[in-house]
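K.L.:
just need the structure, nothing else, for what follows:
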Amino acid sequence: MKVHSLQHVPFEGLGYIGNWLTKNNHTITSTRFYESAYHLPEAEDIDVLIVMGGPMGVYDEDSFPWLKEEKAFISNCIQSGKRVLGICLGAQLIAECLGARVDKAVHKEIGWFPVMCTQESKQLGWFYELFKDNPTVFHWHGDRFEIPKEGLNLLSSDANTNQAFYYSENVIGLQFHLEVTEETVGLISENCADELCENPWVQTREQIKTGTMIYADNCNWIMEGILQNLLDG
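P.N.:
Presented below is the predicted three-dimensional model:
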């Protein structure tokens, strides 16, 4: 399949997603909005859209004017029936494109914390099987999305509700990061270190580093399951 990614900052790339796509012989192209000469393809020229994270918010169009163009492209891809996956900011952008509200989360959530399945998640059997044991996943966010109308609310955490949603048969939004590798966690920890503060739901860099060694492989396994179902299902 032809997979296109939208990347907002140089330190939040595809991570394990890119490894899996390459291993399974999918074609990868990217739009990097942080580059002055970024380019968006025509929606009909791709099969799958993956929207990555970033420290900006969906409401920051004055500071990042390309957000308006990006939202129009995401909306076009959804309406065209493309398979769409959003990670963190990417999920928030998709939610807004589907008419859902995005605002500040009850708690800023940074580090390794478990997510729990909702009752609605049981309607999506393969997803429930991946998350039924309340896996510990990597969070780095201060905003949250409402669940789009007619979407399934799939997961919550102790700090925040609305951790994942499923819309139609093609669209998935994840508030957290399953694509993490030791390198990607190191990059975001280095570039967003100013967000690490005294907070029950914000871990230290050392806790984050330790958690990566313990939990990243399982996150990648879950990510693989999502990609298999999204691309091959």
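K.L.:
switch to C-alpha atoms for all contacts and neighbour counts from now on
P.N.:
Noted.
K.L.:
quick one, helices of this structure?
P.N.:
Secondary structure of the chain, counting by DSSP state H: helices at 16-23, 66-79, 89-97, 125-131, 182-191, 205-232.
K.L.:
which strand is the longest one in this protein?
P.N.:
Ranked by number of residues, the top strand in the chain under DSSP state E is strand 102-114.
K.L.:
in it, which residues are buried?
P.N.:
Across strand 102-114, burial judged by 16 or more other CA atoms under 10 Å covers 102, 105, 107-114.
K.L.:
closest one to residue 143 out of the residues you listed, please.
P.N.:
The shortest approach to residue 143 among the buried residues of strand 102-114 belongs to residue 105, at 4.5 Å (CA to CA).
K.L.:
and this one, so I can compare the two:
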Amino acid sequence: MSGRRAVALRHVAFEDLGLLAPLLRERGYDVDYLDAGIDSFEPDALLAPDLLVVLGGPIGVYQEDSYPFLVDEIEGIGRRLAAGRATLGVCLGAQLMARALGAEVRATGRTEIGYAPLTLTEAGAASVLAPLNGVPVLHWHGDEFAIPDGATRLASTPGFPHQAFQFADHGLGLQFHLEADYRRIESWLVGHAHELGAAGLDPTVLRAEAAAQGPWLATAAKQVFETWLD
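P.N.:
Next up, the predicted model:
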């Protein structure tokens, strides 16, 4: 099918669609980016695309005073979800979805950075996330969301029990970075160098984890995204 449009709402340049971009193009989507704080848009502009992907970034959804564009993002995402329009959120994107659905998002004072497996809930094991059972995924966050009313929790880790949720048939929020291309991990290590230093994390360890886990994860991620898109 052709003529479909996907928009990725991007908050920092290197946290892009990654592995998801070629899958969208294979399915006939025209793909555009909206760069938060640079490209101005009204909340209703987020209703138009056939698919909206809300990407990650190193800010919190509760920082509207510092980053006023978050107000329009949250309102637009809320309108889109209420209208039953396909929406995928990754990390900050999932937190924005949760906030738009009325759930709390808060800073934990902790970080979860690196490759580690998820524990799928019963619903998660029966969902599009089934290929991730036992597969280490890339975590890179310190905030956490509550599961919105009407949504289903799909996955957890020991430190962050709310890792993914499904909202109706059209909304999927992922706390972890399933889209990240392991072949481009260096841009993450440079772009988040300050955060890694503050957390006492060695980039050489993450680089080695990406090389070891990335190919396996990319295969599982492709299965997840293809099933969800289909």
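K.L.:
TM-score for this pair?
P.N.:
Put the two chains on top of each other and the TM-score (TM-score structural alignment, normalised by the length of the second structure) is 0.90; 226 aligned residues with a CA RMSD of 2.0 Å.
K.L.:
just curious, which of the buried residues of strand 102-114 of the first structure is nearest to residue 194 of the first structure?
P.N.:
The closest of the buried residues of strand 102-114 of the first structure, once distances to residue 194 of the first structure are taken by CA to CA, is residue 110, at 11.8 Å.
K.L.:
wait, that closest one sits on residue 202?
P.N.:
Yes - if you go by CA atoms under 8 Å, residue 110 of the first structure and residue 202 touch, sitting 4.6 Å apart.
K.L.:
how far off centre is stretch 149-169 of the second structure?
P.N.:
Mean-position distance between stretch 149-169 of the second structure and its chain equals 13 Å (CA atoms, centre = their mean, to the nearest Å).
K.L.:
about what we covered before: the longest strand of the first structure: how far from the chain's middle?
P.N.:
The chain centre lies 13 Å from the centre of strand 102-114 of the first structure; the measure is CA atoms, centre = their mean.
K.L.:
same question for stretch 221-230 of the second structure.
P.N.:
The answer for stretch 221-230 of the second structure is 14 Å, by CA atoms, centre = their mean.
K.L.:
same question for stretch 56-73 of the second structure.
P.N.:
Taking mean C-alpha positions (CA atoms, centre = their mean), stretch 56-73 of the second structure and its chain are 15 Å apart.
K.L.:
buried sites along that stretch?
P.N.:
Neighbour counts over stretch 56-73 of the second structure (16+ other CA under 10 Å) mark 56-62, 69-73 as buried.
K.L.:
who's in contact with the counterpart of residue 6 of the first structure in the second structure?
P.N.:
Using TM-score structural alignment, the equivalent of residue 6 of the first structure in the second structure is residue 9. Shown in contact with residue 9 of the second structure (CA atoms under 8 Å, 6 or more residues apart in numbering): 33-36, 52-55.
K.L.:
how about a cut-off of 10 Å?
P.N.:
Listed by CA atoms under 10 Å, 6 or more residues apart in numbering, the contact set of residue 9 of the second structure reads 16-17, 32-36, 39, 46, 52-56, 73, 89, 93.
K.L.:
so what's the alignment partner in the second structure of residue 19 of the first structure up against?
P.N.:
Alignment note (TM-score structural alignment): residue 19 of the first structure maps to residue 22 of the second structure. Shown in contact with residue 22 of the second structure (CA under 10 Å, 6+ apart): 28-29, 31.
K.L.:
now the end-to-end length of stretch 174-191 of the first structure.
P.N.:
21 Å (CA to CA, to the nearest Å).
K.L.:
of all the residues in that stretch, which ones are buried?
P.N.:
Across stretch 174-191 of the first structure, burial judged by 16+ other CA under 10 Å covers 174-181, 184-189.
K.L.:
one step back: so the longest strand of the first structure versus helix 89-97, what angle?
P.N.:
Here strand 102-114 of the first structure runs at an angle of 140 degrees relative to helix 89-97 (axes from the mean of the first three to the mean of the last three CA atoms, to 10 degrees).
K.L.:
packing partners of strand 102-114 of the first structure?
P.N.:
helix 89-97, strand 136-145, helix 182-191, helix 205-232 (3 or more CA pairs under 10 Å, 6 or more residues apart in numbering; DSSP states H and E).
K.L.:
make a markdown table out of those and add distance to residue 79 of the first structure.
P.N.:
Below are these laid out as a markdown table (distance: least, CA to CA, whole Å):
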| stretch | distance to residue 79 of the first structure |
| --- | --- |
| helix 89-97 | 10 |
| strand 136-145 | 20 |
| helix 182-191 | 31 |
| helix 205-232 | 16 |
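K.L.:
if I look at the most centrally placed residue in the second structure, how far off is residue 171 of the second structure?
P.N.:
Geometric centre of the second structure, nearest residue: residue 90, 0.6 Å, by CA atoms, centre = their mean. Separation of residue 90 of the second structure from residue 171 of the second structure (CA to CA) stands at 11 Å.
K.L.:
between the two, which contacts overlap?
P.N.:
Both residue 90 of the second structure and residue 171 are in contact with residue 97, where contact means CA under 10 Å, 6+ apart.
K.L.:
what is the end-to-end distance of stretch 117-131 of the second structure?
P.N.:
Its start and end residues considered, stretch 117-131 of the second structure measures 12 Å (CA to CA).
K.L.:
contact partners of that stretch?
P.N.:
Contacts of stretch 117-131 of the second structure (CA under 10 Å, 6+ apart): 132-139, 152-158, 160-161, 163-166, 172, 174, 176, 217, 219-229.
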